[in-house]
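**Q** sequence unknown, structure follows:
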């Protein structure tokens, strides 16, 4: 039986509940009543328990259902992500460029970063660098500006740079790059081409005379200044008088040179203007310099027209010192210009001689007739043999020009000559007197 107050289970022979002190009373009745109550409570607790179990089961089912659904959804998401990544990976592999041979990477300079990506290059993780062909192409950037481009590897798949391509010979590379990058430096196995105006350089490395690496880079301001200074110093070292076209030379600086240097120094004033030398030593010397370009034949060169005032005075000064050292007291007295005959030889020819140039003991002249028609017969050079004499000797004929002063000369000939114009030549040089013509030298 159970205590009606506290509900504790009691022994049948107990009259008082030892738990709460309640009097048990009629044991049979209490027992029966308690049994009934107990059954009621048991049924109640069983009902509650069943309900709880049912609710728990439902809850567990819901949770399990949700978990299962979430799991399935998670698995589906993972699966979808895996598929997406696989597709992206597949897409990357499809876009990977393995042949850049149709591209010229000089065109990349000055373009946007997106153009690098369009070309097929990949950005390196954590770096402002783009690569291709397993690192054989490397392009570094600073912001949006390309700083360097390096190309090596297989010539069949590598890009070109200003038409220079891996595998080319030294001469082929020079032909492609020299015009755009005019300054050059050369070392063993390497050629460096520079464009100081654009602040850029292209280094080309060679193995067995074949191009195997191209490296372009942007030059800093300091590098450009340094290259310009070195270039200027190297250029000045090729001259005896580097500034003879920009200032008047002093007699002291002229006299400080050897007689050999004086001859070269005087002639370099002519060389600056493209004078083509007939003297083999002078020709060889100036052709060995980096700046000389012979473009004007001696017969066409007119120093009076092309020289500035500095150059005219400096040529005179150098020649004066040269003659003094060589023991020549007076320089050649003849002057350039048109001379006409002032006598009549009875054949109707009025002769004319044009002294085109007097240079380096060489006199260049044209010879012909004014009447009855203006006619040029020959253009030749004569050797200056003294301060007032020059002599032409060719094809069996010798013509001698002798000046009495800077405006008057006497012309004679000796020997024989044949040909269509031989008569004119002999007539206008046969003991003829000539004078410098103001009319034709305006």
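**A** Looks like it came in fine. Because the structure is a prediction, the values reported are computed rather than measured.

**Q** switch to C-alpha atoms for all contacts and neighbour counts from now on
**A** OK.

**Q** distance of residue 404 relative to residue 426?
**A** 22 Å (C-alpha to C-alpha, to the nearest Å).

**Q** the two: who's more crowded?
**A** The neighbour count for residue 404 versus residue 426, taken as other C-alpha atoms under 10 Å, is higher for residue 426 (19 against 12).

**Q** before we go on, here's another structure to hold up against the first:
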């Protein structure tokens, strides 16, 4: 039979037209229809597309439109030079880098101008204060008002000490035992080198004077050089030295102040006696035998001055010159 809709030859038992897709089993044929016999002379009707194909096409169209919109938003516009323009402004609250790529601010460095004293430019200071004792026989210099000190630890790290009213005393430049002679709460003026070590403030004195301006270092050294017994008898300085420093440093005129001609002679021979020299003079031998430190083991003939240090040799000559300056004949041994 022929399809009543498009005229295409279709098997009699067909339910749908294979050409146009129309249903045939419930459509009675109308013999009065003047249908063209030649399929080429027929005027074909538009084919109806199945609903599934229409839905798929609509979905594809929606996806295509969405993609075009998304692409137009994400693609930056071209500027006149062919480069890309900046992206749209970010919403408020987005993280942004600092202008010119600046890093986040860090803690400010220590400012040396904040300190009362900059120990990196000059650590030599003069401070008035009081001597205080601390644990472990440590002596402190303490002052009234808190001061600030800028410096560096031995490892080079910067440090600012604030509101400081004391410093530990470094006795490296002081005579041995001098700090022990300074009493607690004694008022002093100290000139010294200040430094910081492991966060602690230290002062290394090279001058210390009392409230009246007296040089305490010189006074201590003089007290150590004075004989224990300053009588003019032959037992002068029994058990001790007339000039204890004669083997350690060069003597000066001030070391001879108050000494008699006899004492100058004894002090000269004291230098030799330290090295065990014995003496032909009964007076000298008896004198040194009474000294607790003396041990005569070398006869005068066997003794060599090569055992003396350069300091001792110069001091022996200095004392000999002083002796004969006091009396052209020198001191007369065994005169009594």
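**A** Yep, it's here. Just so we're clear, the structure is a prediction, and the values are computed from it rather than from any experiment.

**Q** TM-score them against each other, please.
**A** TM-score of the superposed chains, computed with TM-score structural alignment, normalised by the length of the second structure, equals 0.27; 165 aligned residues with a C-alpha RMSD of 7.2 Å.

**Q** so the closest residue to residue 187 of the second structure other than its chain neighbours, which of the three states?
**A** Sequence neighbours aside, residue 130 is the residue nearest to residue 187 of the second structure in space, at 4.5 Å (criterion: C-alpha to C-alpha, 6 or more residues apart in numbering). Judged by DSSP: H, G, I helix; E, B strand; the rest coil, the three-state class of residue 130 of the second structure is strand.

**Q** I'd assumed residue 188 was in contact with residue 130 of the second structure.
**A** Yes - counting by C-alpha atoms under 8 Å, residue 130 of the second structure does reach residue 188; the two are 5.8 Å apart.

**Q** neighbour count for these two, which is higher?
**A** residue 188 (23 against 20).

**Q** what sits up against whichever strand or helix holds that one?
**A** Here residue 188 of the second structure sits within strand 187-197, counting by DSSP states H and E. Strand 187-197 of the second structure has contacts (C-alpha atoms under 8 Å, 6 or more residues apart in numbering) with 119, 123-131, 151-154, 201-211.

**Q** list the buried ones in the following helix or strand past it?
**A** Next in sequence after strand 187-197 of the second structure, counting helices and strands by DSSP H and E, comes strand 200-210. For strand 200-210 of the second structure, burial by neighbour count (16 or more other C-alpha atoms under 10 Å) applies to 201, 202, 203, 204, 205, 207, 208, 209, 210.

**Q** in a markdown table, list these along with distance to residue 268 of the second structure.
**A** What follows is these, written out as a markdown table (distance: C-alpha to C-alpha, whole Å):
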| residue | distance to residue 268 of the second structure |
| --- | --- |
| 201 | 45 |
| 202 | 41 |
| 203 | 38 |
| 204 | 35 |
| 205 | 33 |
| 207 | 31 |
| 208 | 32 |
| 209 | 32 |
| 210 | 34 |
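
**Q** farthest-separated two in the residues you listed?
**A** 201 and 210 (22.2 Å; C-alpha to C-alpha).

**Q** can you show me the strands along the stretch 1-150 of the first structure?
**A** 122-123, 129-132, 137-142, 145-152 (DSSP state E, counting those that start in this stretch).

**Q** would a markdown table of these with distance to residue 207 of the first structure and mean neighbour count be doable?
**A** What follows is these, written out as a markdown table (distance: least, C-alpha to C-alpha, whole Å; neighbours: other C-alpha atoms under 10 Å):
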| stretch | distance to residue 207 of the first structure | mean neighbour count |
| --- | --- | --- |
| strand 122-123 | 29 | 18 |
| strand 129-132 | 23 | 20 |
| strand 137-142 | 19 | 18 |
| strand 145-152 | 12 | 21 |
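
**Q** no further queries at this time; thank you.
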